[in-house]
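Q: Model the following, please.
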Amino acid sequence: MSYIAKMKIKQVTDILEELAPLVHAEDFDNVGLLVGDVEAEVKGILVTLDTMENVVDEAIATDCNLIVSFHPIIFGGLKKLTGRTYVERVVIKAIQNGIAIYSMHTALDNVQEGVNGKICEILGIAHPKILIPKKGTIEKLVTYVPLKDAEALRTSLFEAGAGNIGKYSDCSFSTQGTGSFKAGEQAHPVKGEIGEIHYEEETQIHVIYSKSHRSRILKALFENHPYEEVAYELFVLENTDQNIGMGMVGELPEPVDETEFLERVKQKMNVSVIRHSRLLEHKVNRIAILGGSGAFAIEAAKGSGAQIFITSDIKYHEFYKAEDKIVIADIGHYETEQFTKTLLVDYLTKKIPNFAIRLAESKTNPIKYL
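A: Predicted coordinates:
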């Protein structure tokens, strides 16, 4: 994207959603614009992991009126804004100073180029794949169109993002049949006459698409379909998209000792201590990653054939789930997600060069080590 002298918040959030569509966030999450007006002009962008009061103060001091935060400052419902809690104080200060807050959280967790992809890059884990593919991300459109218009409509749907399956594009399935309809008195039929049943040789077109493309697919359908009333059906498929989901698993260039790899993790991830299950005294080359709280993915990590699972927030009894089949390594919640800030700054800088984009210097990790 070329230099844009003025941008609205909506333009910036659209760019962020190209990287991490909000529809990929988990249902429990609270992502998107949490504070602010989408039509406000952006003066500067401050990128942070958490939006605390010191981050809002930094935004004020650096003349940034949009904070792009990984974690949402508003997670549950807010019933009062009295300044009694740290959440209320942050929201009040942001509103008073005209600062918008946008959160990405699990939307960014669930894409390949997101949190876990960044960890794999830092640790040198090659050929990473999604550990737990997300369900409900693939949809199918079925529509009916006159034979002579089928190719043009199919092409427009492909151009809008439909028909992509793995490494293949322009995928569809078509059948031919006879459609019938009778136009009412207020209709303006393209085919047939008002009040008479009309039969038309039609093509039934099936295409799949990512849930994040639904609006543009429907826009293409309605703009390019010849009928006044478009007959169509939408289905959510059980199929999973192997490029969307939680965690990643990949390979090291060559096997190394467990302790050697964990020392590498400490050095690369700036970790002072690692809590882990019993070492198995094996060489390791297959590693599973899940930034943030990852206890729910222990079984998936074991099932993936990984020898070490890097994550955080593992409770005492959850370490038993290793069952001498994998080493569970808890390196800290902040530590697994800390490089997300750099990822977002790099992405935004590439998309909006010559714009004021800053990496927050304020410390937000609530956990200290003695």
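
Q: switch to C-alpha atoms for all contacts and neighbour counts from now on
A: Noted.

Q: Show the contacting residues for the residue nearest to the spatial centre of the chain.
A: By CA atoms, centre = their mean, the mean C-alpha position of the chain lies nearest to residue 107, the distance being 3.0 Å. By CA atoms under 8 Å, 6 or more residues apart in numbering, the contact set of residue 107 is 20, 21, 22, 23, 24, 25, 26, 31.

Q: give the contact list for the second one.
A: Listed by CA under 8 Å, 6+ apart, the contact partners of residue 21 are 107, 212.

Q: host element of residue 181?
A: Assigned by DSSP states H and E, residue 181 falls within strand 173-182.

Q: Which other helices and strands does that strand contact?
A: Judged by 3 or more CA pairs under 8 Å, 6 or more residues apart in numbering; DSSP states H and E, strand 173-182 is in contact with strand 197-210.

Q: and this one, so I can compare the two:
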Amino acid sequence: MQIKEVIQHLETLAPTTYAEDFDNVGLLVGSPETLLTGILVTLDTLENIIDEAIESDCNLIVSFHPIVFKGLKRFNGSNYVERVIMKAIKNDIAIFAIHTALDNALHGVNDMMCEQLGLINRKILIPQRGSIKKLVTFAPIAEAETLRSKLFEAGAGTIGNYDNCSFSSEGIGTFRASENANPSIGEIGKIHQEKEAQIQVTYPKHCEGKILKALFQNHTYEEVAYEITTLENKNENIGMGMIGELPQGMEELDFLKHLKKVFNTGCVRHSALLNKPIKKVAVLGGSGSFAISSAYRAGADIFITADLKYHQFYEAENKLILADIGHYESEQYTKNLIVSYLRKKISNFAIILSDKNTNPIQYI
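A: Take a look at the predicted model:
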């Protein structure tokens, strides 16, 4: 197996096309053509993680956080980022980062947080915009149904719990083939009229390559007329954060103690208690202060995240509880999720869960 085959599985779990613009995801070090020896899964890629990969004979590290966020101008080992990259290259170890692609995935970081808390009726807190596209194309009426079916097979036409969704209308298409053309219908130099069906389908943007390939391979015309539009519709299956419900409401202090135990955190920093039961819970792994207002609008009794600053706790405004459980703590179960997924997909290679705690924050 080559590393690129592992990447294909990871792209199915969390397509990197849905990562945030500021992020740096994908294969950061190494060649996708390299033959795989083993996979080490970690939250962060540090020097001791490279050592662990060497000891475990793993030449691919799947890391949640990217070790490189910005461009590096020199490699002289002056900081931990340079040292990690240098050691990885020297030992032929590839590094793949998944980060906000998995943050935005339906069954990703935030779903894992909800799973640990036993939340039910889960849904994305901030659905992503700009991730749904629409294809409009034209085909001879006799061939439209076959083309439509091939587009469906490639991933087009799924809307929520429905698939094979499309819209068609009929009309007359005209064209004239030049002397350099090789028309499948009509004659060179003559204006041709053809009864055509206009086919419209929506699709998630990560499927665009497969859908265009299906369009070109199954269309009879030498030159295929088509247009693609990015829609502003929210994608309810992609986005930041998640909200769900406890099967039974809990008193505030009982829930906060439960939260501290579940995520094994040194402390839970929280805003003022509201003296009402906790039922509806919003979560966002990592730095989630930008989602405070979204959690409130969604009706959350508590919003669990990390890296809240002093003044951001005021934004609770006695409308919900804000709970900061720590950045590492909120994302710690992510590597278990990745390992579990890859072991189901790849059974003939070692997939190792790193036993290193990479949390840079300590508590006394």
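
Q: Could I get the TM-score for this pair?
A: With the length set by TM-score structural alignment, normalised by the length of structure 2, the two chains reach a TM-score of 0.99; 364 aligned residues with a CA RMSD of 0.6 Å.

Q: if I look at residue 65 of structure 2, how far off is residue 354 of structure 2?
A: 14 Å (CA to CA, to the nearest Å).

Q: residues near residue 131 of structure 2, how many?
A: Residue 131 of structure 2: 20 surrounding residues under other CA atoms under 10 Å.

Q: Give me the aligned partner of it over in structure 1.
A: Mapped onto structure 1 by TM-score structural alignment, residue 131 of structure 2 lines up with residue 137.

Q: In this structure its match contacts residue 242, no?
A: No: judged on CA atoms under 8 Å, residue 137 of structure 1 makes no contact with residue 242 at a distance of 10.1 Å.

Q: contacting residues around the strand holding residue 181 of structure 1?
A: Outside strand 173-182 of structure 1, the residues touching it (CA under 8 Å, 6+ apart) are 147, 192-207.

Q: Strands along the stretch 201-350 of structure 2, start to end?
A: 226-231, 234-250, 269-270, 278-287, 302-306, 321-324, 350-353 (DSSP state E, counting those that start in this stretch).

Q: could you redo those strands as a markdown table and give each row distance to residue 205 of structure 2 and mean neighbour count?
A: Below are the strands of the stretch 201-350 of structure 2 laid out as a markdown table (distance: least, CA to CA, whole Å; neighbours: other CA atoms under 10 Å):
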| stretch | distance to residue 205 of structure 2 | mean neighbour count |
| --- | --- | --- |
| strand 226-231 | 9 | 14 |
| strand 234-250 | 11 | 20 |
| strand 269-270 | 38 | 16 |
| strand 278-287 | 24 | 25 |
| strand 302-306 | 28 | 27 |
| strand 321-324 | 33 | 26 |
| strand 350-353 | 30 | 19 |
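
Q: And these: which comes nearest residue 8 of structure 2?
A: strand 350-353 (15.7 Å; CA to CA).

Q: Residue 119 of structure 2 against residue 247, yeah?
A: Yes: if you go by CA under 8 Å, residue 119 of structure 2 and residue 247 touch, sitting 6.9 Å apart.

Q: Aligned to residue 353 of structure 1, what sits in structure 2?
A: Residue 353 of structure 1 maps onto residue 347 in structure 2, with residues paired by TM-score structural alignment.

Q: Perfect, I'm done here.
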